[in-house]
Structure formats: structure tokens, C-alpha cells
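[1] Have a look at this fold, sequence not included:
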């Protein structure tokens, strides 16, 4: 029986949640194994391709050390389909009450996307205090998160969007950031070549990033 996760569990497992776009189901299992070998278990497979749900299902069935999650969840139907495929958490680019309720109904911890104070307040009103800040760089970057630390001191964020090895440490140094999301752990050229050793090396480097405790 799978252990019940919370959104904070997902965020605290490693400094980085990989944002994964898969176009080939055959890549799903070796990619997940490569990330796990590098210390990354929480895997956000985005629902941006027709193969995404099949990829989540393959990871959930064949890589028990990984925790497959669904990203780009935009509707109640997305949440239900992700849960049926074996996803154990969900990430959305924005927030609606319908998506929030659907994830609760499906037993999926949700990291709702927010970019404004009003969106944070709406998500908090519905009981969500672990949020995805998206698109992080375009929406204000570390300066915005610092400004939010006053009025929203009880919220923990996963900034995603424009995060790279060049700026991840700056985000992770903030007290209200629990982790970051990034696509650099799974570069398209490495997937095309089947270079799983590169993916493992990038995951290991990501795990060495320092976070503030808390």
C-alpha cells in the first residue's frame, strides 16, 4: 500500500522537482530510473503530450522507487485521468476550485499555480498552503517571493518557470521556498540519445543544491 503523501512531502523530498515532457512512452521507465539513481524521486510528468498518461502509468507500475506525479493539470478531467494512471500528486499552472476539489476527490496532493496575491488568497481560502509560483521569473522572480514573505509568511512555494542551475540556489536560499521546479534535469537531447547517465548526473547535482531548513 502506497504511503499517503502531502504536498509538503512532495516539496521537501529533494531541492528540485523535475518538469518532464515525454513524447515517447519507451523513455518513461529508463528516465525515471535514471532520476531515482541520482536521488530524485518526485517526478512531475506534464500532461502536454498525448503519451503523458501512458508514461505516468508505466512509471507507476515499473519504477516503485519513483513517485509519479502529473503536471499541467488544468481541469477536473485531467485530475481524474492522472489518478487513474497512477499519479500520486498533481501540479497545476493556475488554480480553480474545480481543479482543487477534483484533486481532493482523487486523493492527489496538489501544488496549485499562483502568480498574484489574489490567487494566493484564493488558494489559501480553499486550504492550500503549498503553492507553485509560476511562471517564476516572468512573474517577479526572487524579489516577488521576498515581498510575499511578509503577508504570506505561512505559505511555502515551489517556483517554476525560468529556473536553471544559474538561479536555482538564489530561490532555494529564500525562507518561503521549499523546492524549485525545473526542466534542466531532463534535456530533450539527452532523452533523444537515451543518455540516461547524463540525467543521473544532473539529478545528483540538483540534490547537492542547498535549501534553507524549515
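    That came in fine, so what should we check first? All values derive from a computational prediction rather than experimental measurement. Numbering: from 1, shown residues only.

[2] from here on, contacts and neighbour counts on C-alpha atoms
    Will do.

[3] Residue 110 - nearest residue in space that isn't next to it in sequence?
    Nearest non-adjacent residue to residue 110, counting by CA to CA, 6 or more residues apart in numbering: residue 90, 4.8 Å away.

[4] do residue 21 as well
    Using CA to CA, 6+ apart, the closest residue to residue 21 is residue 46 (5.7 Å).

[5] Check residue 137 too.
    Excluding its sequence neighbours, the residue lying closest to residue 137 (CA to CA, 6+ apart) is residue 162, at 5.5 Å.

[6] what's the burial count for the one you found?
    A count of nearby residues for residue 162, using other CA atoms under 10 Å, gives 18.

[7] same deal with residue 169?
    Neighbouring residues of residue 169 were enumerated by other CA under 10 Å; the total is 18.

[8] what residues are up against it?
    Counting by CA atoms under 8 Å, 6 or more residues apart in numbering, residue 169 touches 209, 210, 211.

[9] Buried only: go through the residues you listed for me.
    Neighbour counting with 16 or more other CA atoms under 10 Å marks 209, 211 as buried within the contacts of residue 169.

[10] Which single one of the contacts of residue 169 is nearest to residue 79?
    Residue 79 lies nearest to residue 211 out of the contacts of residue 169, by CA to CA, at 29.8 Å.

[11] sorry, back to before: what distance do you get for the residue nearest to residue 110 to residue 32?
    Distance, residue 90 to residue 32, using CA to CA, to the nearest Å: 17 Å.

[12] Also residue 134?
    24 Å.

[13] If you count surrounding residues, which of those two has more?
    Higher neighbour count among residue 134 and residue 32: residue 32, with 31 against 25, using other CA under 10 Å.

[14] Below is structure B, check it against A:
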């Protein structure tokens, strides 16, 4: 990440948790963002898994400006353009696509691309990146695998995502190479769909407390 990216990375690292959000209805975006803030998390990754993603990003950017806002599941150039126009401040991808990484860098958007092996780490390093998403974390070997990768690549930092929840969050955050963990348990799609934003705030506060105890 560059200069702006360093600040964004610092904010994600302070949060320790990166909520991975799927929004089906754009009208839920602002209440969801406010619920996260009320629970103590000022960052969110809005995924491009639904048609509402761009509008959700725009609404949060306009109405909850204190939220650090990322766009996730960015798979195409059109996703990247839509995320940029909607006000996303950083990009997250599930895999490593050099074309998307380079386009994001050219657009001035910090990017955290997904990898789950040494080759992916070295591809990221070749493009000047020092922070990557480790995905899918649990199926790919989880904590032991990240420890193994940290041996030959001590300068690389990870945002593990996939299969992480309250039961194993602390194990990941105990690793020096991990800056934050991506997760969706506090923003479960059904909770958002049902408008249970108070429950999202409660779960978020619990997650923040758990992350804090793992420092």
C-alpha cells in the first residue's frame, strides 16, 4: 500500500476486524453502517456479490462519512470502476488478478488481494504489496499455514478471511503477521435482511471486545 494506503491499513489494524458485508437491498446500507459504528467498528467491506453493492457504497459514503469503506469481491474492471465512483476507499479481492491489482493501483485505490500460497505472496510482492488477504483461511490451513508463510516472508502482513468466527478469532489475532481478520458472523445476511440491526450492534460489540482481549 502507498501513503494513503498506509493510513487505511493503520485504521484496519486498529479495528482488528474487517466486517465482510453482503447487502441485498440498498436501503439497508446506512442502518447497517450505523449498527457497526454503534458496536465499535468503523470499517466495512461491502461485497460486489449483489446488484445493490454500488448504491450501498454510495449511500454509506454520503450518510456515514466516518465509516472506512471498502469494496470486496471485486472481480472485474467494471466492479473496480463502480467501486471507485461509489466512493470506496480501498479494494479487496478473493484472488490475485494482476490486471485488477494494477488497475486499482493506477486508480489510486489501495488493494488487498487474496492469496493462499507462496506463489500468490510473491506475485503480490512483485507489484509492491506488503499486505494481502489470506483466503479462504480455514480451508487453506488457517493459523499454521500463516505461520509457515511468515517464515520466508516476514515482511508480509495478512488479513485472513473465511471460516473465522468467535471461536478462533483470538488464535488468528495472536499472530504478529495478522493485522485484522475478515468475518461476517456479526453481519449475517439474514440479520441484515430481517432488519435486526440491534442484534448486529450487539454481536459487533462482542467481537470488538474479543479482539481487544487478543491484543
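    Arrived safely. Given the structure is predicted, the values throughout are model-derived calculations rather than measurements.

[15] quick revisit: out of the contacts of residue 169 of structure 1, which is nearest to residue 121 of structure 1?
    Among those, residue 211 lies closest to residue 121 of structure 1 (CA to CA), at 25.4 Å.

[16] How about the contacts made by the closest one?
    Counted by CA under 8 Å, 6+ apart, residue 211 of structure 1 has contacts 15, 169, 172, 173, 178, 179.

[17] The first one: neighbouring residues, count only.
    With neighbours defined by other CA under 10 Å, the count for residue 15 of structure 1 comes to 23.

[18] wait, what's in contact with the aligned residue in structure 2 for it?
    Using TM-score structural alignment, the equivalent of residue 15 of structure 1 in structure 2 is residue 16. For residue 16 of structure 2, the contact set (CA under 8 Å, 6+ apart) comprises 173, 179, 180, 181, 208, 211.

[19] closest to residue 51 of structure 2 among these?
    residue 181 (25.4 Å).

[20] now that closest one: how far from residue 194 of structure 2?
    From residue 181 of structure 2 across to residue 194 of structure 2, the span is 25 Å (CA to CA).

[21] Residue 43 of structure 2: neighbour count?
    Residue 43 of structure 2 is flanked by 23 other residues according to other CA under 10 Å.

[22] all helices for structure 2, in order.
    Ranges of helices in structure 2, per DSSP state H, are 3-15, 29-39, 53-63, 77-86, 98-106, 118-126, 142-150, 169-173, 189-193, 197-213.

[23] For my notes, please list those in TSV and give distance to residue 157 of structure 2 for each entry.
    As requested, the helices of structure 2 are exported to TSV (distance: least, CA to CA, whole Å):
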stretch	distance to residue 157 of structure 2
helix 3-15	10
helix 29-39	25
helix 53-63	26
helix 77-86	23
helix 98-106	17
helix 118-126	10
helix 142-150	8
helix 169-173	12
helix 189-193	28
helix 197-213	17
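
[24] quick one, which of these is nearest to residue 21 of structure 2?
    Among those, helix 189-193 comes nearest to residue 21 of structure 2, with 7.6 Å by CA to CA.

[25] can you pull the contacts of the residue nearest to residue 48 of structure 2 when sequence neighbours are not counted?
    Spatial nearest neighbour of residue 48 of structure 2, excluding adjacent residues (CA to CA, 6+ apart): residue 73 at 5.3 Å. Applying CA under 8 Å, 6+ apart, we find residue 73 of structure 2 in contact with 47, 48, 49, 92, 93, 94.

[26] mind redoing it with 10 Å?
    For residue 73 of structure 2, the contact set (CA atoms under 10 Å, 6 or more residues apart in numbering) comprises 20, 45-49, 79-80, 91-95, 113-114.

[27] same question, residue 177 of structure 1
    Shown in contact with residue 177 of structure 1 (CA under 10 Å, 6+ apart): 11-12, 15, 130-133, 142, 145-146, 149, 155-159, 171, 211-214.

[28] same thing but 6 Å
    156, 157 (CA atoms under 6 Å, 6 or more residues apart in numbering).

[29] Report the separation between it and residue 142 of structure 1.
    10 Å.

[30] most distant residue from the middle of structure 2?
    The outermost residue of structure 2, judged against the average C-alpha position, is residue 152 (24.5 Å), by CA atoms, centre = their mean.

[31] which residue lines up with that one in structure 1?
    Under TM-score structural alignment, residue 152 of structure 2 pairs with residue 151 in structure 1.
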